[in-house]
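Q: sequence plus predicted model, see below.
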Amino acid sequence: MTGTEASVTRGREGSVAKGPALFDLSGHRALVTGSSKGIGLALAIGLAEAGAEVILNGRNAEALESAREALEECTGTKAHSVAFDVTDEAAVQDAVREIEDRIGTLDILVNNTGVQHREPLLQVPADTFEQVLHTNLTSAFLVGRAVAAGMVERGRGKIVNICSVQTWLARPGIAAYAASKGGLAMLTRGMCAEWAGSGVTVNGLAPGYVITELTRSLVDDPAFDSWIRGRTPAGRWAAVEDLVGTLVWLAAPASDFVNGQVIAVDGGLTSVI
């Protein structure tokens, strides 16, 4: 294959993208759940910088508006915010309908909403376990199904589920979280199995240990910080910006024949023992 041939991708309808167009999201519209701060907001900014029109989501409308203003100031592009609870089936259906009626059809969905719970498994209440599963796994099913209905009808779409290195690895005290992320990987594959034939790609992005507000206590713990740096071949924690390139690739034409995969962005952590 020549270099020119290698730079060309043919989509489901036979369209051709070359060179920079492989990663160009201009004219695409993306919903990012859980994007009022942290990883979700960084991913939303990355999509906007690649040309996408972004819709931010969270439950706190005031926090979402602040995030939207920050995104617009950072990227110079217009964004939207729609507050709704991704674990509420009726709210999800209403919100997706509102977005597509008021803003436009969705080309990209990033299921980023997630919650962590740290407690020995023998002490985790059953309702807490269910809450973690509902927030991290069921929400991706609810939002994914609602958005995919239109994608399947239109014959195109990109869904990226934010998994974790805990998709494959377990640590004491976070069994509920690991179970939810392992389930999310299989939901990703199930979505691929059902929707790939309709032109929808569904993949997972699995971050390693990332510096965020939620992990600050771990970063500031000298013992844990030293363990992470020693356990990770790259020798450092990830910054939220480290995740953006892989997300843009998974959302762009460059990955049109990548489907049902979970891509680790972890500095090599899952490659060594």
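A: Right, received. Where do you want to start? Numbers count the residues shown, from 1 in each chain.
Q: can we go C-alpha only for contacts and neighbour counts from here?
A: Fine.
Q: I'd like to know which elements the biggest strand by length in the chain is packed against.
A: If you go by DSSP state E, the chain has its longest strand at strand 200-207. Other helices and strands packing on strand 200-207, by 3 or more CA pairs under 8 Å, 6 or more residues apart in numbering; DSSP states H and E, are helix 139-154, strand 157-162, helix 175-195, helix 244-251, strand 262-265.
Q: hmm, try it at 6 Å
A: The helices and strands touching strand 200-207, judged by 3 or more CA pairs under 6 Å, 6 or more residues apart in numbering; DSSP states H and E, are strand 157-162, strand 262-265.
Q: I'd like to know which of these lies nearest to A70.
A: With CA to CA as the measure, strand 157-162 is the member of those nearest A70 (22.2 Å).
Q: counting by contacts, list what the closest one packs against.
A: Using 3+ CA pairs under 6 Å, 6+ apart, strand 157-162 sits against strand 108-111, strand 200-207.
Q: the protein: strands as residue ranges?
A: Counting by DSSP E, the strands of the chain are 8-10, 16-18, 29-32, 53-58, 79-83, 108-111, 157-162, 200-207, 262-265.
Q: here comes the other one, which I'd like you to weigh against the first:
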Amino acid sequence: MTPTPVLFSLAGRSALVTGAGRGLGFEMAKALAQAGADVVIHGRNEARLAAAAEAIGTATGRQVTWTAFDVADFKAGRAAIAEIAGRFGRLDILVNNVGARDRRPLRDFTPEEVGALFATDLIGPTLLAREAAEIMAHHRHGRLITVTSIAAQIANRNDPVYTAAKAGLTGLMRALAVDYARAGITSNAIAPGMFATETNQSLVNNTEFSAFVDIRVPVGRWGHPPEIGPAAVFLASNEASFVNGHVLVVDGGQTIRM
């Protein structure tokens, strides 16, 4: 009797998750590892990456490795992609999660500061996706997953450059979905809402802001970071093979509330 396939299994797949030393990237990397993928996590802080890789390995029973580079450094990113593909013989999944925050009025930005934020949040991920897609196309299989934000759909005051970069990622994801689909590669995005990550802890502890979350988010709370992981596993899996060019919003319903 033929065994029933395990749904959402990523066994035999290799994955790179950028910005995975903590927060949502860490949780997505852990979920991919739990599903059976060989996971490489990325960041710039080597000590943090080493600790994160060990934590994920302890939680999942799988060996997780790490690579450190600045996504705005294209040569370093290209070298890292090539090294990972050489190590595993392929690269199946790229989760473009890394992103810098610089939220202030447009009048306060210099041209150089706009360029720096775009280099990290948009240009770097674009070039990483290009390198990954070329490798994936050779094997006729791949999953490009771009982590955008609900800020790509709804704007907040005094946050124009970050919002523009995230909206650009959404456009990039859709363009890649068209360009690479015939090569066996799907391209999708995850748009998180308000999650209680380390970087948001001061807001989580702010009674007034948390009261706003209770009103604004239909489920009445912050997102728990582990709740983002299954979204990445789904989009990376064979079960999502006909999902292409989609933004999977994980926000407790915030963006659909009047």
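A: All right, it came through fine. All values derive from a computational prediction rather than experimental measurement.
Q: just to revisit the earlier point, need the helices and strands packed on strand 157-162 of structure 1 in TSV (columns: distance to Y177 of structure 1 and mean neighbour count).
A: Output for those, formatted as TSV (distance: least, CA to CA, whole Å; neighbours: other CA atoms under 10 Å):
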stretch	distance to Y177 of structure 1	mean neighbour count
strand 108-111	16	27
strand 200-207	13	26
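Q: could you dump those to JSON lines with distance to L121 of structure 1?
A: Below are these laid out as JSON lines (distance: least, CA to CA, whole Å):
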{"stretch": "strand 108-111", "distance to L121 of structure 1": "26"}
{"stretch": "strand 200-207", "distance to L121 of structure 1": "23"}
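Q: between those, which gets nearest to Q123 of structure 1?
A: Per CA to CA, nearest to Q123 of structure 1 of those: strand 200-207, 27.2 Å.
Q: how far away is A119 of structure 2 from E198 of structure 2?
A: A119 of structure 2 is 24 Å from E198 of structure 2, where distance means CA to CA, to the nearest Å.
Q: tell me which of these two has more neighbours.
A: A119 (20 against 13; other CA atoms under 10 Å).
Q: aligned to the more buried one, what sits in structure 1?
A: Using TM-score structural alignment, the equivalent of A119 of structure 2 in structure 1 is H134.
Q: and for its match, nearest residue in space, chain neighbours not counted?
A: T87 (6.5 Å; CA to CA, 6 or more residues apart in numbering).
Q: measure the one you found to D242 of structure 1 for me?
A: 28 Å.
Q: picking that back up, also compute the angle for the longest strand of structure 1 relative to helix 139-154, please.
A: On the basis of axes from the mean of the first three to the mean of the last three CA atoms, to 10 degrees, strand 200-207 of structure 1 is oriented at 150 degrees to helix 139-154.
Q: list the contacts for the spatially most central residue of structure 2?
A: Nearest residue to the geometric centre of structure 2 (CA atoms, centre = their mean): N97, 2.8 Å. With contact taken as CA atoms under 6 Å, 6 or more residues apart in numbering, N97 of structure 2 is in contact with T18, G19, V147.
Q: residue in structure 1 matching it?
A: Per TM-score structural alignment, N97 of structure 2 is aligned with N112.
Q: next: S237 of structure 2.
A: In structure 1, the residue matched to S237 of structure 2 (TM-score structural alignment) is A252.
Q: now its match: how far from V132 of structure 1?
A: Distance from A252 of structure 1 to V132 of structure 1, by CA to CA: 30 Å.
Q: in structure 2, what stretch matches the longest strand of structure 1?
A: With TM-score structural alignment as the criterion, strand 200-207 of structure 1 aligns to 185-192.
Q: repeat that for stretch 80-99 of structure 1.
A: Stretch 80-99 of structure 1 lines up with residues 65-84 of structure 2 when matched by TM-score structural alignment.
Q: now that stretch, how far from the centre of its chain.
A: Centroid displacement of stretch 65-84 of structure 2 relative to its chain, using CA atoms, centre = their mean, to the nearest Å, is 16 Å.
Q: list the buried residues in that stretch.
A: 65-72, 74, 77-78, 80-82, 84 (16 or more other CA atoms under 10 Å).
Q: give the equivalent position in structure 2 for R216 of structure 1.
A: Checking with TM-score structural alignment, R216 of structure 1 has Q201 as its match.
Q: ok, how many other residues are close to its match?
A: Q201 of structure 2 has 11 nearby residues by other CA under 10 Å.
Q: ok, now the one 4 residues further on?
A: Residue crowding around N205 of structure 2 was assessed by other CA under 10 Å; the count is 11.
Q: got it, and the one 10 residues further on?
A: I215 of structure 2 is surrounded by 14 other residues when neighbours are defined as other CA under 10 Å.
Q: what's the match for it in structure 1?
A: In structure 1, I215 of structure 2 lands on G230 (TM-score structural alignment).
Q: and for S35 of structure 1, nearest residue in space, chain neighbours not counted?
A: Using CA to CA, 6+ apart, the closest residue to S35 of structure 1 is L41 (4.4 Å).
Q: what of V247 of structure 2?
A: A189 (4.6 Å).
Q: so what's the match of S237 of structure 2 up against?
A: So A252 of structure 1 contacts F23 (CA under 6 Å, 6+ apart).
Q: and it, how far is that from C163 of structure 1?
A: Separation of A252 of structure 1 from C163 of structure 1 (CA to CA): 19 Å.
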